[in-house]
Structure formats: C-alpha cells, structure tokens
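J.: Sequence and predicted structure are below.
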Amino acid sequence: MLEIVPMTLREANAFVEQNHRHHGPVAGHKFSIGLSDGERIVGVAIIGRPVSRHLDDGWTLEVNRLCTDGSRNACSMLYAAAWRAARAMGYKRLVTYILESENGASLRAAGWKCVGQAGGLRWTGRRRPEVDLYPAQMKIRFERTAE
C-alpha cells in the first residue's frame, strides 16, 4: 500500500536525478512530497513557484517535477496530494506541464483539467541554454483550480 510521506528538497532532487527520464533537479521549491511503499520511496513531487512569470501571481504554484519508479497509481496519488497541500496553504491554482507525447492519464485521474498547449519547442532569447534541457516538443498545460 502506498502512502504520502514528507520529503526534503535534497531527497526529492536525489530521486529525480536517479529516475527522471528527461529532467534534472530543481534549484528551489515551496514544498516536496514523497510516496512510499512502506520500505522505499517510489515517487516524488516537487512544487514551486510557476516558471512562467505571467502565472506567478502569488496564488498559483507549479508542479515543477513529478517522478516515480513506475509504481501503479503513484503519479495520480502525487498529483492529488500536491493539490490538497497547495489548497491547504491557501493557493488557488496549481499548474503543471507534460510533453505532447505523454497522455496525461494520471493528471485526469487526479481531477486535473487540460487547458491546452503552452510554450514552444525550446527556450528562446538571451538566457537560452546552449544545450536543450528537455526534449524539443510542445508542452501541454494542466491545472487544478479552486471551484
């Protein structure tokens, strides 16, 4: 049986470093959540301020990383727990992004709504990294909002 457990950013980033398919650790967070099978961590969620400055209104957070070892229902449990925690802290909206090649089933199972495409294929402008930090695909934004 899986259960939600407290998680430090250092612990969550270590899990992401070892298990995420296309992203590395993050620099900061508001909070992180772990998921345990009773013996080991099987997934983590790292929640922070929105990357998009247009969404950073003080009432919105973003699931910046979600990573599991593939355990059944782990992703949807973490997405649901992230929303419950954000709501308990007074936030009105929680957003996240998936790659266009991903289906979003775990997000829909946790009650999230698809709000459409977001962003571009890669970073642009002066701060663009020399090497892409993630696959060059369109992103799809999902969100939970206070009803």
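T.: Ah, there it is.
J.: rest of the way, CA atoms for contacts and neighbours
T.: Fine.
J.: give the contact list for the residue sitting nearest the centre point of the chain.
T.: Nearest residue to the geometric centre of the chain (CA atoms, centre = their mean): V63, 3.0 Å. Listed by CA atoms under 8 Å, 6 or more residues apart in numbering, the contact set of V63 reads 45-48, 82, 94-96.
J.: can you tell me how far the residue nearest to P135 when sequence neighbours are not counted sits from I140?
T.: Using CA to CA, 6 or more residues apart in numbering and skipping the chain neighbours, the partner closest in space to P135 is H22 (7.1 Å). Relative to I140, H22 is positioned 16 Å away (CA to CA, to the nearest Å).
J.: for comparison:
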Amino acid sequence: MSVLAPAPLQLRIVPVSFREATAFIAAHHRHHRPPRGMKFAVGVERVGKLVGVATVGRPVARLLDDDSTVEVTRTCTLGHHGANSKLYGACWRAARAMGYHRMITYTQHGETGASLRAAGLIAVDELRPRSGWSTPGRPRQDRGVDGIARVRWEIRAGDYTVAA
C-alpha cells in the first residue's frame, strides 16, 4: 500500500470590495498606503482565508491614461507561493473582460519581476528616479519611494498569453 502525499492547498481568486482591499493593504503592506480609488480589486484566498489582494485603477501617468489602459496600483500578499502571479493574471483577465487592451504596473529597480513574467507581462521601460511629487505650488509629503528607479511592465491584448 502506498501513501499519497496530500494535494497542495490551492489558491483561489475571489472578488473583494474596495473597503476589503484597502483594509488588507493597510494591515499588511509596509511600503505603501492603500490607493485612494480604483476600478476594481481581486483577492486570492487559501482555505477560505484572504491571503492577497490587487487593486487596479487608471494609470497614474497622465500620458498613459488613454481609456484603454489600466494600471495595477497595488498588490499585497502574505507571501504564499504563486499568489502574486495569480493576482496579476486575474487582473488581466478581468481587465480584458471589461474591454481594456493594455495593463501596466511598475517594480522598483532591482526587483526581479518574476511574478509579472509568470503572468505574461514584459518589461518595456526603465524609468529614472524622480525627485518627488512636491512642487512649490502644490507641496506634497514624501511617500518613501521617491529617488528610486523603476521598471514599467505591460501586457497588451493579442500580444501575449497569460499563463497564471
């Protein structure tokens, strides 16, 4: 008689409200505050417990806000293997179902982007560090991510296949 190993506990995509997503991010994300708004959010759960969320909204960069592009503005997980890739894949499928043709997001320079590549996104641009959002006419508080180079990632309808 052979003993079979138990099946790995599966991650499952679930809908989450704006309130649920921002509460999860506020409780578990060390570097960023929750976004102020969004178009939609998705969650991932394991054994009925929420273990990650992603929020999707309009692109922050004005020149990329063309009514056919969305931006993943936050992902936050408890570190379960594959959770981030699963969230990015679900975001893209939902965006496509809503009629969007491109999804973008950013990583800080030096991050691998493995979960993005697993979901079918490709690195398309390296952005130099910005000095910050504050200007004399509109002073703003530093958010802790100014002065850090970033990489923009994207996926477009018809160009790539989502694997996650």
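T.: All right, it came through fine. All values reported here derive from a predicted model rather than from experimental measurement.
J.: helix or strand right after the host helix or strand of the residue nearest to the centre of the first structure?
T.: Taking DSSP states H and E as the definition, V63 of the first structure sits inside strand 60-68. Sequence order places helix 74-88 as the next helix or strand after strand 60-68 of the first structure, per DSSP H and E.
J.: Identify the residue of the first structure aligned to R102 of the second structure.
T.: Using TM-score structural alignment, the partner of R102 of the second structure in the first structure is R93.
J.: Also A26 of the second structure?
T.: That one, A26 of the second structure, aligns with E17 by TM-score structural alignment.
J.: For R144 of the first structure, give its distance to E62 of the first structure.
T.: In terms of CA to CA, R144 of the first structure sits 10 Å off from E62 of the first structure.
J.: Quick one: the helices in the second structure, in order.
T.: 18-28, 83-97, 114-118 (DSSP state H).
J.: average gap between the first one and the first structure?
T.: Read it as helix 18-28 of the second structure. Following the fit onto the first structure, the mean deviation recorded for helix 18-28 of the second structure is 0.9 Å by mean CA distance after the TM-score superposition for the first structure.
J.: Give me the contacts around that helix.
T.: 33-35, 37-38, 40-43, 52-55, 76-78.
J.: can you give me the angle it makes with strand 69-77?
T.: If you take axes from the mean of the first three to the mean of the last three CA atoms, to 10 degrees, helix 18-28 of the second structure sits at 50 degrees to strand 69-77.
J.: Was I right to think the residue nearest to P135 of the first structure contacts D132?
T.: No: the pair H22 of the first structure / D132 is not scored as a contact, 10.4 Å apart, by CA atoms under 8 Å.
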